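In: got a predicted structure plus its sequence, pasted below:
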Amino acid sequence: MTDIPSSLEDVAEACGTRAALALLAHFEGIDLYFPHNPRPDHPILQALGPEDGPAVCHYMAGETVTIPNRSPAKRRARILALHEQGLSTAAIARKMHQTQRWVREVIRRAGEDDQGDLFG
């Protein structure tokens, strides 16, 4: 299971690789709590669908799992691209499942990299 992070290997074994990869795709970079009895509109059920969603929630009931980031460099590049498109830090944070503070930090650091050498 080379594409599955170690934190999701149990989910992949019990509920299938498709479910584990869907969790990674939809909830990357956040701590995800699995409710015992999720509502039909719960984000996990919406993301994984009517078969995988309930199965994963049943298997992981009451647990919180940190869904890892696959590629921080790609995430930073995506944040900067969204910033260039004019999205607010709040909108970028929601879209990227990051805090606004982190989004501002990524943008600030990119600005430092773009500055020329003052004495060069």
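Out: Cool, the structure landed.
In: switch to C-alpha atoms for all contacts and neighbour counts from now on
Out: Fine.
In: what residues does the longest helix that the chain contains touch?
Out: When the chain is scanned for its longest helix (criterion: DSSP state H), the result is helix 43-60. Helix 43-60 is contacted from outside by 11, 14-15, 19, 22-23, 26, 34-38, 40, using Cα atoms under 8 Å, 6 or more residues apart in numbering.
In: of those, buried ones?
Out: Listed as buried from the contacts of helix 43-60 are Val11, Cys15, Ala19, Ala22, Leu23, His26, Phe34, Pro35, Pro38; burial here means 16 or more other Cα atoms under 10 Å.
In: packing partners of the helix or strand following the longest helix of the chain?
Out: Read in the C-terminal direction, the helix or strand following helix 43-60 is strand 64-66, with elements assigned using DSSP states H and E. In terms of contacts (3 or more Cα pairs under 8 Å, 6 or more residues apart in numbering; DSSP states H and E), strand 64-66 is packed against strand 31-33.
In: tell me how far the strand it packs on is from the chain's mean position?
Out: 10 Å (Cα atoms, centre = their mean, to the nearest Å).
In: equivalent analysis for stretch 58-70, please.
Out: In terms of Cα atoms, centre = their mean, the centre of stretch 58-70 is set 12 Å apart from its chain centre.
In: and that stretch, end to end?
Out: 25 Å (Cα to Cα, to the nearest Å).
In: next up, a structure to set beside the first:
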Amino acid sequence: MNHIPNNLHEVPRSLVDVAEVFGMGVFIRFVEHFGGTEVKFRRHPGDDHPVVVALGKQDGLALCNFLSGQTVYVPHMRSRRNARRDVLLLQEQGKTRAEIARLLCISQRHVRRMANASENTSQLKLFD
């Protein structure tokens, strides 16, 4: 996370409730771990649910209960960068788009855009 919010006014609107109910510490840990991906919150998560593992049992189960049954996009709060080459390389290695997003610290949506973008054929290549 490039920018750590100091107050609720800097928290993305989609996660203000999380920061208000659970505090900025839980919000920051949640974004640092899941930023750039979509998280599915099961109605009855087990101890192996990724949120429970990342935040600890108490905070993880409480957050899962709070967002039960929802899928939430977690913004990564990082500056944008051109990562097409890295995305394509990791994709060739068999990584999922969620894994690529976490590895490159970019959003899953950005990974999808980079992976689906066609090569610009009008641009001259520097090297063959």
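Out: Looks like it came in fine. Just so we're clear, the structure is a prediction, and the values are computed from it rather than from any experiment.
In: now the contacts of helix 43-60 of the first structure as a markdown table including secondary structure and distance to Ala47 of the first structure?
Out: What follows is those, written out as a markdown table (DSSP: H, G, I helix; E, B strand; the rest coil; distance: Cα to Cα, whole Å):
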| residue | secondary structure | distance to Ala47 of the first structure |
| --- | --- | --- |
| Val11 | helix | 15 |
| Ala14 | helix | 18 |
| Cys15 | helix | 15 |
| Ala19 | helix | 9 |
| Ala22 | helix | 7 |
| Leu23 | helix | 8 |
| His26 | helix | 7 |
| Phe34 | coil | 13 |
| Pro35 | coil | 14 |
| His36 | coil | 17 |
| Asn37 | coil | 16 |
| Pro38 | coil | 13 |
| Pro40 | coil | 11 |
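In: widest-spaced pair of the residues you listed?
Out: The largest distance within these, taken as Cα to Cα, falls between Ala14 and Pro40 and amounts to 21.8 Å.
In: most centrally placed residue in the first structure?
Out: For the first structure, the residue whose C-alpha lies nearest the mean C-alpha position (Cα atoms, centre = their mean) is Glu28; its distance is 2.0 Å.
In: residues contacting that residue?
Out: The contact partners of Glu28 of the first structure, by Cα under 8 Å, 6+ apart, come to Ile67, Pro68, Asn69, Arg70, His97.
In: now these in a markdown table, with neighbour count and secondary structure?
Out: Listed next are the contacts of Glu28 of the first structure as a markdown table, based on neighbours: other Cα atoms under 10 Å; DSSP: H, G, I helix; E, B strand; the rest coil:
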| residue | neighbour count | secondary structure |
| --- | --- | --- |
| Ile67 | 21 | coil |
| Pro68 | 17 | coil |
| Asn69 | 16 | coil |
| Arg70 | 15 | coil |
| His97 | 14 | coil |
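In: ok, and the residues you listed in the second structure?
Out: Taking both residues aligned by TM-score structural alignment, their matches' Cα atoms under 8 Å as the threshold, the shared contacts between this structure and the second structure, drawn from the contacts of Glu28 of the first structure, are Ile67, Pro68, Asn69, Arg70, His97.
In: aligned partner of the fourth one in the second structure?
Out: It stands for Arg70 of the first structure. Matched across to the second structure, Arg70 of the first structure falls on Met77, judged by TM-score structural alignment.
In: and its match, how far is that from Asn120 of the second structure?
Out: Going from Met77 of the second structure to Asn120 of the second structure by Cα to Cα gives 28 Å.
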